[in-house]
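Visitor: I would like the atomic coordinates for the input below:
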Amino acid sequence: SGGGGAVWYGLFGMATQASGAAADETVGLANMTSLVWQIVGIVLVIGTIWIGFRSWRQRIDHKPSRSETLAAIVLSATLAGGFWGAFAWWQNLSYAFPWPLPGLAAHMLAVAGWSFALASALALRCSYPTHLRLVHLMLWVYLAPLTLAILILHLDRFDFAREVTVTFFIIVVLLLVASTIALVTLPRSDPVAGAPPGTIASWALRLIGGVAGLWAVVLFVKPDGPWPLIWPWPGDALTTRLIASMFLAISVGALAALPSQWLARTVFWTTVTYGAGVVIAGFAHVMTAKPSPMGYAVVTPPVSYMVVWGALGIVAALALVASQHAGVEGLGRRAKEG
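Guide: Below you'll find the predicted structure:
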């Protein structure tokens, strides 16, 4: 499940990268053994998880509940898996994903991983649980519809004799359970979560939520349409729904962030990262892809994806600047009143 991603994100990316490196002689340095690769992968994942969780623990000024602690641990794992695993997804390594991906989709999956890693890092830097809940909501929205579609429509695409397939489903289940617990137990609002975003930021959130959500629904409901501008993977409904999952996660995150300027900033940063990443992925696709039976008859840039997500990234960046100015002005007014 990708787009950022995906997102069994917790441990999937680096776990499969470490275990699969021995099977692919083209990866890494030729003189490194599989044991060395596994040790490197474990150290990177555990180290990143530890840094993320410790950063969160040092910033909170209250005794966290068990559900809050669990939510922070899961997002620390999401940070680690999303960030490090994305390097394997970007290279489209065969052992890093449970079904073959066209090159553009692999790049966009990696971008989703990095975007979720950033969102998780931002949530872990905040001291209130509503921020954790926001990213868990995005994780749940990313995974739940895709998992349901897989179970009903796409199980024939999976080879359960492969380690990566079994790992995929185990981590999907774990993340869905953890995210569901977070959504049920963590508070929806927090008195210290910040004021509502300003007018520009609010409209930006609605625009991002509307455009990304509409596109996600179209791709999910009709994954094989007639126009390559919207459907670049004809005949591959599972991959189309994988990409749509990230669109839907950002859309729901944007709408859920409307009550708080701090939540809005996390969504804006995630959108900037994903938007810029999609543009870069499009250029990388043109430079590296080759026509193939499972990929593309002719390699062309995904213009509509690059334009729309590039524009949404710019909108998010402008909203970030506007919200930053509004925050500074608000602090100045409160200082004068004090």
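Visitor: okay, CA-based contacts and neighbour counts for the rest of this
Guide: Will do.
Visitor: which residues touch the closest residue to L70 other than its chain neighbours?
Guide: For L70, ignoring the flanking residues on the chain, the nearest one in space by Cα to Cα, 6 or more residues apart in numbering is A178 at 7.5 Å. Listed by Cα atoms under 8 Å, 6 or more residues apart in numbering, the contact partners of A178 are 70-71, 74.
Visitor: which one among the residues you listed gets closest to H325?
Guide: Closest approach to H325 among these (Cα to Cα): A71, at 31.2 Å.
Visitor: spatially nearest residue to that closest one (excluding sequence neighbours)?
Guide: A182 (6.0 Å).
Visitor: and what of V40?
Guide: Counting by Cα to Cα, 6+ apart, the residue nearest V40 is A18, at 7.6 Å.
Visitor: and that neighbour, what element?
Guide: Taking DSSP states H and E as the definition, A18 sits inside helix 12-20.
Visitor: show me what secondary structure element comes after that helix.
Guide: helix 34-59.
Visitor: could you tell me the angle between that next one and helix 12-20?
Guide: On the basis of axes from the mean of the first three to the mean of the last three Cα atoms, to 10 degrees, helix 34-59 is oriented at 160 degrees to helix 12-20.
Visitor: picking that back up, tell me the spacing between the residue nearest to V40 and A311.
Guide: 36 Å (Cα to Cα, to the nearest Å).
Visitor: just S19 next, same as before
Guide: For S19 relative to A311 (Cα to Cα), the value is 38 Å.
Visitor: quick one: buried residues of the helix holding A18?
Guide: Buried residues in helix 12-20, counted by 16 or more other Cα atoms under 10 Å: 12-20.
Visitor: show me what whichever strand or helix holds Y142 is packed against.
Guide: Using DSSP H and E, the element containing Y142 is helix 129-149. Helices and strands touching helix 129-149, as assessed by 3 or more Cα pairs under 8 Å, 6 or more residues apart in numbering; DSSP states H and E, comprise helix 66-90, helix 103-124, helix 163-185, helix 237-256.
Visitor: and the contacts of whichever helix or strand comes after the third one?
Guide: Reading on from helix 163-185 to the C-terminus, the next helix or strand found by DSSP H and E is helix 199-221. The set of residues external to helix 199-221 that reach it, using Cα under 8 Å, 6+ apart, is 231, 240-241, 244-245, 247-248, 250-255, 257-258, 264, 268, 312, 315-316, 319-320, 322-323.
Visitor: quick revisit: what distance do you get for the residue nearest to A71 to H136?
Guide: Taken as Cα to Cα, the span from A182 to H136 is 7 Å.
Visitor: what's the overlap in contacts for the two?
Guide: Common neighbours of A182 and H136 (Cα under 8 Å, 6+ apart) are A71.
Visitor: can you list the buried residues of helix 12-20 in TSV and add distance to G275?
Guide: Shown next, in TSV, are these (distance: Cα to Cα, whole Å):
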residue	distance to G275
F12	24
G13	21
M14	24
A15	27
T16	26
Q17	26
A18	29
S19	31
G20	30
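Visitor: and for comparison, fold this next one:
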Amino acid sequence: MRFEVPFVPEATYAALVAGQASALSAVYFRLGPETPDARLPGLADPSPLELAVGLAALPDIPRLGLLNAAFHAPDLLTGDGLRDLVMLLDGYLAAGAVTGIIYADQYLLQALSDASPEVAGALCAIPSINFRLDSLERASAIIEAAGSTRFRPPPSVILDRDSNRRPGHLAAITAGLHRQWPGMQVGVMANEGCLYACPYKTAHDAHIALSRLAACRVGPDINRDLGCLRRFAEDPGRMLASPFIRPEDVGQLEGVVDFVKICGRSRTARDLRTIVSAYLAGRYDGNLLWLLDTLEILSDRYACDNASLPEDFFARTADCSRQCRTCGYCRVLADQFVSLREPALPHYTPD
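Guide: Model prediction:
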């Protein structure tokens, strides 16, 4: 299996990525601290210059810049913001540091295409996982929309995370996309631990997009107080019902999809080294919640020893009915393997 991984220009992590280039389908990265994407701003996001230098030094693998905010302010579609974004992409192209973008706003894709056909024609446009492509028909429609612009057609697409543990469903969509677009690479995202069919997702993506606007700042407390983190704490079985894929289970999708995306780019470089290394090795000994985006926030309160989960965990949860109230399997596992941690100060060691 090949992997799509985050990129940050930290020397040890960049060396890991470069050394594993043959196992990678692509790297992805935030274009800059002020560019809109589907994560809240970090405390120390690298500058475009730092990113461009680090990316240009990588072996010849696709390098994908993130423009995957759910929506954007009007001036980014028509005014100075659009001009600045085109200039930023042009600079990355001149440095040989970007081959495509990942987008979630078709308005922005069309605006960029109209503003600079030259820049658009040098880049592929890949739909974000947040398009929630859960059927062949939906995936085909979004891919065709991307191809209607001056951007190069998407060479890959990532299917909706809720399909992760439905191998037959994934295989059918993948086969259909391969027929329609020979050479298309189809992937899934492995380590996002959000609720299955998350009822908060549409509003959450909108809140993140709003946080990019000066008049609105949205922090994590809304999820703790009203959203998914509260649901997980009230019912820890939901943690294991989340459609993540453990490192040990990636092999279950060999021949079903073409690659697996690893998320966590807002984590530290040290964390990313551990996460990516675990998936490359197919094994992780530690707190499963720490490995997963979303659930990582709860890993200081709850622990689930990944190595202790049953070997047939994927098989038992694949193609399940998703009727958690009547099934109870994940709740039984949580009672056995998810524990509340005692408060403690973190232990710091040199990076």
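Visitor: what TM-score do we get after superposing?
Guide: The TM-score (TM-score structural alignment, normalised by the length of the first structure) is 0.29; 171 aligned residues with a Cα RMSD of 6.8 Å.
Visitor: what's the burial count for the residue nearest to A71 of the first structure?
Guide: Neighbour count for A182 of the first structure, taken as other Cα atoms under 10 Å: 27.
Visitor: ok, G253 of the first structure touching W140?
Guide: No. Using Cα atoms under 8 Å, G253 of the first structure is not in contact with W140, being 10.7 Å away.
Visitor: what number of residues lie near E137 of the second structure?
Guide: Quick note: E137 of the second structure (other Cα under 10 Å) scores 12 neighbours.
Visitor: for it, give its distance to Q180 of the second structure.
Guide: Taking Cα to Cα, one finds E137 of the second structure at 11 Å from Q180 of the second structure.
Visitor: ok, now V53 of the second structure?
Guide: Taken as Cα to Cα, the span from V53 of the second structure to Q180 of the second structure is 37 Å.
Visitor: who has more neighbours out of those two?
Guide: V53 (15 against 10).
Visitor: would you double-check that the more buried one falls in a helix?
Guide: Yes. Using DSSP: H, G, I helix; E, B strand; the rest coil, the assignment for V53 of the second structure is a helix.
Visitor: Q106 of the second structure and G65 of the second structure: what is the separation?
Guide: Relative to G65 of the second structure, and taking Cα to Cα, Q106 of the second structure is found at 16 Å.
Visitor: who has more neighbours out of those two?
Guide: G65 (26 against 16).
Visitor: part of a strand, is that one?
Guide: Yes. Assessed with three-state DSSP, G65 of the second structure lies in a strand.
Visitor: distance of W37 of the first structure relative to G20 of the first structure?
Guide: Taken as Cα to Cα, the span from W37 of the first structure to G20 of the first structure is 9 Å.
Visitor: do F83 of the first structure as well
Guide: 17 Å.
Visitor: next one: V166 of the first structure
Guide: 14 Å.
Visitor: what do you get for L137 of the first structure?
Guide: As judged by Cα to Cα, L137 of the first structure and G20 of the first structure stand 31 Å apart.
Visitor: just L109 of the first structure next, same as before
Guide: 18 Å.
Visitor: go through the one helix or strand E50 of the second structure maps to and flag the buried ones.
Guide: Using DSSP H and E, E50 of the second structure falls within helix 48-56. By neighbour count on 16+ other Cα under 10 Å, the buried set for helix 48-56 of the second structure is 48, 51-52, 54-56.
Visitor: which SS state does A15 of the second structure fall under?
Guide: A15 of the second structure is classified as helix under three-state DSSP.
Visitor: and it, how many neighbours?
Guide: 15.
Visitor: what's the answer for H178 of the second structure, then?
Guide: Neighbours of H178 of the second structure (other Cα under 10 Å): 14.
Visitor: next one: the one 10 residues further on
Guide: By other Cα under 10 Å, 26 other residues sit near V188 of the second structure.
Visitor: element containing it, please.
Guide: Counting by DSSP H and E, V188 of the second structure is part of strand 185-189.
Visitor: so which elements touch that strand?
Guide: Short answer (3+ Cα pairs under 8 Å, 6+ apart): strand 185-189 of the second structure packs on strand 156-158, helix 167-180, strand 259-261.
Visitor: at 7 Å what do you get?
Guide: strand 156-158, strand 259-261 (3 or more Cα pairs under 7 Å, 6 or more residues apart in numbering; DSSP states H and E).
Visitor: now that strand and helix 167-180, what's the angle there?
Guide: Using the same axes, to 10 degrees: strand 185-189 of the second structure against helix 167-180 is 150 degrees.
Visitor: could you check which helix or strand contains R334 of the first structure?
Guide: Assigned by DSSP H and E, R334 of the first structure falls in helix 303-337.
Visitor: in that helix, what's buried?
Guide: 305-306, 308-320, 322-323, 326-327.
Visitor: related to what we said a few turns ago, from S120 of the first structure, how far off is the residue nearest to A71 of the first structure?
Guide: From A182 of the first structure to S120 of the first structure the distance is 14 Å (Cα to Cα).
Visitor: what about L104 of the first structure, distance to A18 of the first structure?
Guide: Taking Cα to Cα, one finds L104 of the first structure at 23 Å from A18 of the first structure.
Visitor: same check, this time on M306 of the first structure
Guide: Counting by Cα to Cα, the gap from M306 of the first structure to A18 of the first structure is 32 Å.
Visitor: tell me which residues touch C304 of the second structure, please.
Guide: Going by Cα atoms under 7 Å, 6 or more residues apart in numbering, C304 of the second structure touches 287-289, 337-339.
Visitor: look up how far L240 of the second structure lies from the spatially closest residue to it that is not a sequence neighbour.
Guide: Closest residue to C304 of the second structure apart from its sequence neighbours, by Cα to Cα, 6+ apart: V338 at 4.6 Å. Going from V338 of the second structure to L240 of the second structure by Cα to Cα gives 9 Å.
Visitor: what about those two, which has more around it?
Guide: Neighbour count, other Cα under 10 Å: between V338 of the second structure and L240, L240 has more, with 25 against 22.
Visitor: alright, calling it a day.
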